[in-house]
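**Student:** got a predicted structure here, sequence first:
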Amino acid sequence: MPEPRRRDAAATREALLGAARDLISRHGVEGTSTRDIATAAGVNQTLVYRYFGSKEKLITEAIDNSGTTGEKIIAETPLDELPRALLEHILDASAARRTNSYSALLSSTNDDTLRELVRGKLEKAFTVGLAARLAGPDAALRAELVIALLSGIALLRDKLGTKAISAAGREEIAAHVERMCAPLLRG
């Protein structure tokens, strides 16, 4: 009799998180079941509950764990280099990675539950992180404007495929982004 296959708990958790991000970005929270997530991850539905306890906890963790590279860039990059670094991050991400990333979740905020989770993540990870590095009373607003600009570029280029942004070279976009962001970062 063959031995039962051992499960790799870390790999299973990551597969469930990735499947949740992908499905939620395409179908919203209400349009995604735990069965759908488990099937996409190639595991039994009971493992969703074993590893996360509930669909809500799985979704919360999936969103909490997305966007960490952007957070690191915001925390560690000198302010004058930040717009280009974030833009490079957006442009370098492959289409497959973007599907399982924060930008994919941002574009699917027509679901109230997901909108609240994404808003909380955005404020905690990006707005607060960047605003803490900026001087002046309107630092949070300026931080959100920088993130809005970069998120908009990702949306127009990757989701909508607009002609000008899709056709523009990396350096051309970066030069414009740096000029637009400089006054926001200086205050």
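**Tutor:** Yep, that arrived. Numbering: from 1, shown residues only.
**Student:** okay, CA-based contacts and neighbour counts for the rest of this
**Tutor:** Will do.
**Student:** so what's residue 44 up against?
**Tutor:** 35, 38 (Cα atoms under 8 Å, 6 or more residues apart in numbering).
**Student:** so what's the residue nearest the centre of the chain up against?
**Tutor:** The chain has residue 102 as the residue nearest its centroid, 1.0 Å off, counting by Cα atoms, centre = their mean. By Cα under 8 Å, 6+ apart, the contact set of residue 102 is 63, 66, 67.
**Student:** ok, second structure coming up, stack it against the first:
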Amino acid sequence: MTQRLTRKGQATRERILQAATELIARQGVAGTGTEDVRKAAGVSGSQLYHYFDSKQALIRAVITRQADAAPVPDQPMMGTLDSFGALRAWADAAIERQEQNDGRGDCTLGSLAGELGAADEDSRADLSNGFLRWQSLLNASLLAMRDRGELRAGTDLDELSLALLTALQGGSLLSQTLRDTRPLRAALNAALAYVHSFAPGDGTKP
């Protein structure tokens, strides 16, 4: 449907999605109604339902949108994180983002999964596909490091990419719950140390 929209229609649809994303970041999925989104986007009810015929359709579109966004807002996608220094900077940016938000977090796949993961199979499948896409980007970054000899040959890149992704998502969820960035910092530090342990001649800290 998006490909058949006019430029004006695409802009209106994106404005609705942006409004929904911002509201969900503040209020959560359960606390965000379609009427809230309509008002925030400045559209009529008929416009909203022209693009999204139900709240579920809107939420699934938000999931797809966020799957294409950087896991740490305003930071590079993971395909650029192909060095220990870049991974460290990315982790630090995730921690800083949590600090700036007072631990409340953003509307990301992780926060959406916390509310929707078991709610319905369609949402779970959309979230799963998004996480797998993020993992594949991490995998590509680690592969580049292994090809340059920065990781030992035979390193299990799937395991390392899952460790990094799990640290980010699990650490973020616990930090948001406790309103404390220490869980995220601890999880990311542990994951980075694990990745660094596969460096040839390991012995230095990441």
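**Tutor:** Sure thing, it's come through. On a predicted model such as this, the values are computed, not experimentally measured, just so you know.
**Student:** what residue in the second structure is paired with the residue nearest to the centre of the first structure?
**Tutor:** Using TM-score structural alignment, the partner of residue 102 of the first structure in the second structure is residue 109.
**Student:** separation between that match and residue 121 of the second structure?
**Tutor:** Per Cα to Cα, to the nearest Å, residue 109 of the second structure is found 15 Å from residue 121 of the second structure.
**Student:** related to what we said a few turns ago, filter the contacts of residue 102 of the first structure down to the ones in helices?
**Tutor:** Of the positions in the contacts of residue 102 of the first structure, residue 63 sit in helices, assigned by DSSP state H.
**Student:** check contacts around the closest residue to residue 37 of the second structure other than its chain neighbours.
**Tutor:** Ranked by Cα to Cα, 6 or more residues apart in numbering and with sequence neighbours excluded, the top spatial neighbour of residue 37 of the second structure is residue 20, at 5.5 Å. Residues in contact with residue 20 of the second structure, defined by Cα under 8 Å, 6+ apart, are 32, 37, 62.
**Student:** can you report how many residues lie near the aligned partner of residue 161 of the first structure in the second structure?
**Tutor:** Superposed on the second structure with TM-score structural alignment, residue 161 of the first structure falls opposite residue 179. Residues lying near residue 179 of the second structure (other Cα atoms under 10 Å) number 18.
**Student:** likewise residue 178 of the first structure?
**Tutor:** There are 17 residues near residue 178 of the first structure, going by other Cα under 10 Å.
**Student:** corresponding residue for it in the second structure?
**Tutor:** Using TM-score structural alignment, residue 178 of the first structure lines up with residue 192 in the second structure.
**Student:** show me what the helix or strand harbouring its match is packed against.
**Tutor:** Per DSSP states H and E: residue 192 of the second structure is located in helix 182-196. Here helix 182-196 of the second structure touches helix 84-100, helix 157-178, going by 3 or more Cα pairs under 8 Å, 6 or more residues apart in numbering; DSSP states H and E.
**Student:** with mean neighbour count and distance to residue 140 of the second structure as new columns, can those be given to me in JSON lines?
**Tutor:** Below are those laid out as JSON lines (neighbours: other Cα atoms under 10 Å; distance: least, Cα to Cα, whole Å):
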{"stretch": "helix 84-100", "mean neighbour count": "18", "distance to residue 140 of the second structure": "13"}
{"stretch": "helix 157-178", "mean neighbour count": "20", "distance to residue 140 of the second structure": "9"}
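**Student:** turn these into JSON lines, columns for distance to residue 113 of the second structure.
**Tutor:** Formatted as JSON lines, these follow (distance: least, Cα to Cα, whole Å):
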{"stretch": "helix 84-100", "distance to residue 113 of the second structure": "18"}
{"stretch": "helix 157-178", "distance to residue 113 of the second structure": "10"}
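**Student:** for residue 125 of the second structure, which of those is the nearest?
**Tutor:** Between residue 125 of the second structure and these, the shortest gap by Cα to Cα is with helix 157-178, which sits at 17.1 Å.
**Student:** next one: that closest one to chain centre, how far?
**Tutor:** Distance, stretch centre to chain centre, for helix 157-178 of the second structure: 11 Å (Cα atoms, centre = their mean, to the nearest Å).
**Student:** between it and helix 182-196, how many degrees?
**Tutor:** Here the directions of helix 157-178 of the second structure and helix 182-196 differ by 170 degrees (axes from the mean of the first three to the mean of the last three Cα atoms, to 10 degrees).
**Student:** buried residues in the top helix by length along the first structure?
**Tutor:** Secondary structure of the first structure per DSSP H: the longest helix is helix 9-27. Residues 12-13, 15-26 are the ones in helix 9-27 of the first structure that count as buried (16 or more other Cα atoms under 10 Å).
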